[in-house]
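In: coords below, sequence missing:
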């Protein structure tokens, strides 16, 4: 199977998995507060929904270690198949849950349990797709190829948002209509499994396995490449929080605080995802031409400058300005960061523990920053009496942290991932 075929399978599988993740975020922002929490306490319901959203991220570091270990010892392919299966079944289960009015406190408890299963499966999904694509790519085009699973992420978000937007206006939406997108996940699982079972194992991993795999890759990456882990975590932590503030919290803010119809925020997410799909390969290609660092640094700087104007546009309450602000902020600036982050991560770690290194650096920071980000943002707005300036300031701070961290990262454009240098096994820094 060619590199193009491997990339296609990775993109399709990632799109299906992030369809599942995006659905939970959309439902948490719009409908879960009414379905799984007391109707007479709307603020508590909103905070409860975002808490359930954040809880899933607690399982992601565990899933990252488990599936990263499996991917580095047994193979990239088995880990990718299992993560897809876990997430799809958990998402379908959410669509079958009873509501708070039907079973009381059991409803939010069951929601949280399935969210934990979903988070466990998500713990190494993107990392696995990224590793498989990067290890089968031409080093001269790895920035482009590695960015394409990120395009799958945007496709999943776009499809989830389109489906949710289609059912939201239905009179039956609050009774059973919201369940339809979750139940459709079962179809996606079948498609994804068909694609991923046909994908061959990474030849780079097979060559590494011939020399002997690591017994405990997660421990080895901490011991051999601590600096790479710190750099990866220092980039992922602020990036993840920025992403979830933009496409989860802003949706709730527009609907609950500004009082606009839910379709306004949903259309904004659709437009930003569509623009992200179009621009992801372009930013990946640009990273191959000029380097990883210049593109990422430019994106974080642009987002910092745009943060306050973005919320000024959103606060006008005019649908077209809300859609424009979210599309520019997320669809362009956040997409640029995401596209380049893919190649940065794959080129920071050695093959023996590449899967574990990426999964750990992504998922531990996701648990600390990405999951709680919408909850923190909602609390800041509530504390400021509904004002949005604390969120704009938070975005500037997060972008600044990412900017400073990338300044410390090596430029790894066109690096040969198959190069077996001594630094990979005995050095403490990044493999350059």
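Out: Yes, it's here. These numbers come from a predicted model, not from an experiment. Numbering: from 1, shown residues only.

In: can we go C-alpha only for contacts and neighbour counts from here?
Out: OK.

In: Once you drop chain neighbours, what's closest to residue 60?
Out: With sequence-adjacent residues excluded and distances taken as CA to CA, 6 or more residues apart in numbering, residue 60 is closest to residue 123, at 4.1 Å.

In: mind listing what the one you found touches?
Out: 59, 60, 61, 62, 63, 64, 65, 67, 83, 359, 363 (CA atoms under 8 Å, 6 or more residues apart in numbering).

In: Among those, which lie within helices?
Out: 59, 60, 61, 62, 63, 64, 65, 67, 83, 359, 363 (DSSP state H).

In: Quick one: neighbours of the second one, just the number.
Out: For residue 60, the tally of surrounding residues (other CA atoms under 10 Å) stands at 30.

In: chain center to stretch 267-274, what's the gap?
Out: Distance of stretch 267-274 from the chain centroid (CA atoms, centre = their mean, to the nearest Å) equals 16 Å.

In: Quick one: residues in contact with that stretch.
Out: 154-155, 157-158, 161-162, 165, 247, 322-324, 326-328, 330-332.

In: Quick one: residues contacting residue 173.
Out: residue 167.

In: Could you rerun that using 10 Å?
Out: The contact partners of residue 173, by CA atoms under 10 Å, 6 or more residues apart in numbering, come to 31, 164, 166, 167, 179, 180.

In: In ChimeraX, select just the buried ones from the residues you listed.
Out: Buried residues among these (16 or more other CA atoms under 10 Å), as a ChimeraX selection:
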select :31,164,167,179,180
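
In: Looking at the contacts of residue 173, which one is closest to residue 374?
Out: residue 31 (15.3 Å; CA to CA).

In: Not counting its neighbours along the chain, what's nearest that closest one?
Out: Going by CA to CA, 6+ apart, residue 31 has residue 174 as its nearest residue, at 7.2 Å.

In: Would you confirm that that neighbour contacts residue 168?
Out: Yes - Residue 174 lies in contact with residue 168 (CA atoms under 10 Å); the separation is 8.4 Å.

In: Counting neighbours, go ahead and name the busier of those two.
Out: A count of neighbours by other CA under 10 Å puts residue 168 above the other of residue 174 and residue 168, at 19 against 16.

In: What residues sit buried inside the one helix or strand residue 393 maps to?
Out: Element membership for residue 393, per DSSP states H and E: helix 389-408. For helix 389-408, the neighbour count (16+ other CA under 10 Å) marks 389-392, 394-396, 398-403, 405-406 as buried.

In: Second structure follows, compare the two:
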């Protein structure tokens, strides 16, 4: 089997031996990955925050309120349904050709789709064509994020010393929170506009801002080098997905169930809560959007620290602790939100999305890739992660809305998440600890 240019490898202590990838190069890669990831997550999540506020009126005006809410969350789900396809396509080329080219392509694709959403006509002026275009653009967003969410992490950990992979992954994962913070801030700002201004032009501004952000991200990513670990690894199979499914299916299943628990928890306590709390419990829009913003500011600080912690005590136990705490917290979360007391609502959201969720989200950045060899790492992680996202975040708000509509109680939503968490705990019981092992070739 032929190999790519051999420029170095990591020993078990994490020292880089014979590598030509300098410390400054590694810093550029980490910074570029962090900035680009923040931009892509801003683009993806600004839709998630703004759609529940106004898209029911702009693109689904002929539905009653509950049906329109379900329709909005269905468009959210379209983005997640596209992510596995994006993960497979970009995973294939990422394992065959490299991580850098994927990072550039996904950033441009996401940015153009986001800007286009900001330019869309509404249902009142274009009818069903506007709704169809919205769904198509949301699909493109999900397709792009299916590659981005894995590529940036791989570049970070594949260029980091072995004893700092958790920290590097935590920094890139924290960039996701930066994107969510920016999106939350944008949603909070426009939510204060008069209703007429919000519906006429205000909702477009956060989407159009993406043009400036994407230009910055492309500039940063053009200046980075390819991952040394990728270049030194054996070449991938002609179809990496076949090798991944054949030889590493256990790791894929573990990643899938763990990702379902992680993503569904965040979406149930943050994204879904924006619409659910305002429409069902009467919580003020600015109270809940401010709570989500604060939660992500807390997570921004927590995730690098959790990454360092995982380098010291291991990834598996931290992720498991996050899953268990998430399940326990869900039993009381919606009752706290239902009080409509601003301080209690804020505390519940911050604890969930700012403290408990990072235990899972920060840790998975290094844990999932470490389960796979370099030659099929992009594809293996993408299959498990993106399909897990579909069954987690992609359908969780839709399922939660439907469960509440049928039962009229939040206990049904809590029970739904507890079942997902239990499945993740069972899957993770078959996983090994990876923090002290070197990356596989």
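Out: That came through, no problem. Given the structure is predicted, the values throughout are model-derived calculations rather than measurements.

In: re the thing from before, the residue nearest to residue 60 of the first structure corresponds to which position in the second structure?
Out: Aligned counterpart of residue 123 of the first structure in the second structure: residue 146 (TM-score structural alignment).

In: Count the neighbours of residue 246 of the second structure for me.
Out: Residue 246 of the second structure has 10 nearby residues by other CA under 10 Å.

In: for the stretch 1-150 of the first structure, what spans make up the helices?
Out: 3-30, 32-35, 42-73, 76-94, 100-103, 106-122, 125-135, 142-167 (DSSP state H, counting those that start in this stretch).

In: With the second structure overlaid, how far apart is the fifth one on average?
Out: Between helix 100-103 of the first structure and the corresponding residues of the second structure, superposition yields a mean separation of 1.1 Å, by mean CA distance after the TM-score superposition for the first structure.

In: What of the first one?
Out: With both structures laid over each other, helix 3-30 of the first structure and its partner residues in the second structure are 1.0 Å apart on average (mean CA distance after the TM-score superposition for the first structure).

In: which part of the second structure lines up with that helix?
Out: So helix 3-30 of the first structure is aligned with residues 26-53, judged by TM-score structural alignment.

In: With the longest one instead?
Out: Counting by TM-score structural alignment, helix 42-73 of the first structure lines up with residues 65-96 of the second structure.

In: what do you get for the fifth one?
Out: Under the alignment (TM-score structural alignment), helix 100-103 of the first structure falls on residues 123-126 in the second structure.

In: what's the spacing between residue 342 of the second structure and residue 410 of the second structure?
Out: 19 Å (CA to CA, to the nearest Å).

In: Need the counterpart of residue 189 of the first structure in the second structure.
Out: By TM-score structural alignment, residue 189 of the first structure lines up with residue 214.

In: The aligned partner of residue 254 of the second structure in the first structure: helix or strand, and which one exactly?
Out: Alignment note: residue 254 of the second structure maps to residue 231 in the first structure; criterion TM-score structural alignment. Element membership for residue 231 of the first structure (DSSP H and E) is helix 226-244.

In: Now that helix on the second structure. Mean distance?
Out: Mean for helix 226-244 of the first structure is 1.4 Å (mean CA distance after the TM-score superposition for the first structure).

In: In contact with the aligned partner of residue 288 of the first structure in the second structure, which residues?
Out: Counting by TM-score structural alignment, residue 288 of the first structure corresponds to residue 311 in the second structure. Residue 311 of the second structure makes contact with 162, 163, 164, 165, 166, 167, 363, 366, 434, 435, 436 under the criterion CA under 10 Å, 6+ apart.

In: Could you report the neighbour count for the fifth one?
Out: By the other CA under 10 Å criterion, the neighbourhood of residue 166 of the second structure contains 32 residues.

In: Give the aligned equivalent of it in the first structure.
Out: Residue 166 of the second structure maps onto residue 143 in the first structure, by TM-score structural alignment.

In: Just give the closest residue to that match, not the sequence neighbours.
Out: In space, residue 143 of the first structure is closest to residue 284, 4.7 Å off (CA to CA, 6+ apart).

In: can you tell me which helix or strand that neighbour belongs to?
Out: helix 262-290.

In: in that helix, what's buried?
Out: Buried, per 16+ other CA under 10 Å, within helix 262-290 of the first structure: 262-289.

In: what's the answer for stretch 204-220 of the first structure, then?
Out: 204, 205, 208, 209, 213, 214, 216, 217, 218, 220.

In: To which residue of the second structure is the first one aligned?
Out: Which is residue 204 of the first structure. Under TM-score structural alignment, residue 204 of the first structure pairs with residue 229 in the second structure.

In: pretty sure its match contacts residue 377?
Out: No - taking contacts as CA under 10 Å, residue 229 of the second structure lies outside contact range of residue 377: 11.1 Å.

In: which neighbours do these two share?
Out: By CA under 10 Å, 6+ apart, the residues touching both residue 229 of the second structure and residue 377 are 154, 440, 441.

In: Kindly write the PyMOL command that selects the buried subset of these.
Out: Selection of buried members from those for PyMOL, criterion 16+ other CA under 10 Å:
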select buried, resi 154+441
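
In: Residue 212 of the second structure: neighbour count?
Out: So residue 212 of the second structure, with other CA under 10 Å, has 11 neighbours.

In: For residue 347 of the first structure, which non-adjacent residue is closest in space?
Out: residue 412 (6.2 Å).

In: For residue 171 of the second structure, see how far away the equivalent of the one you found over in the second structure is.
Out: Under the alignment (TM-score structural alignment), residue 412 of the first structure pairs with residue 434 in the second structure. Relative to residue 171 of the second structure, residue 434 of the second structure is positioned 19 Å away (CA to CA).

In: Looking at those two, which has the bigger crowd around it?
Out: Neighbours were counted for residue 434 of the second structure and for residue 171 using other CA under 10 Å; residue 171 has more, 29 against 18.

In: Next up, the contacts around that one.
Out: Residue 171 of the second structure neighbours (CA under 10 Å, 6+ apart): 30-31, 33-34, 153, 156, 165, 177, 300-308, 362, 365.

In: ok, now with 7 Å
Out: 303, 304 (CA atoms under 7 Å, 6 or more residues apart in numbering).

In: Likewise for residue 239 of the second structure?
Out: Contacts of residue 239 of the second structure by CA under 7 Å, 6+ apart are residue 92.

In: Residue 193 of the first structure is in what secondary structure piece?
Out: Using DSSP H and E, residue 193 of the first structure maps to helix 185-197.

In: Now that helix on the second structure. Mean distance?
Out: Looks like 0.8 Å for helix 185-197 of the first structure (mean CA distance after the TM-score superposition for the first structure).

In: what's the spacing between that helix and its chain's center?
Out: Worked out by CA atoms, centre = their mean, helix 185-197 of the first structure lies 19 Å from the chain centre.
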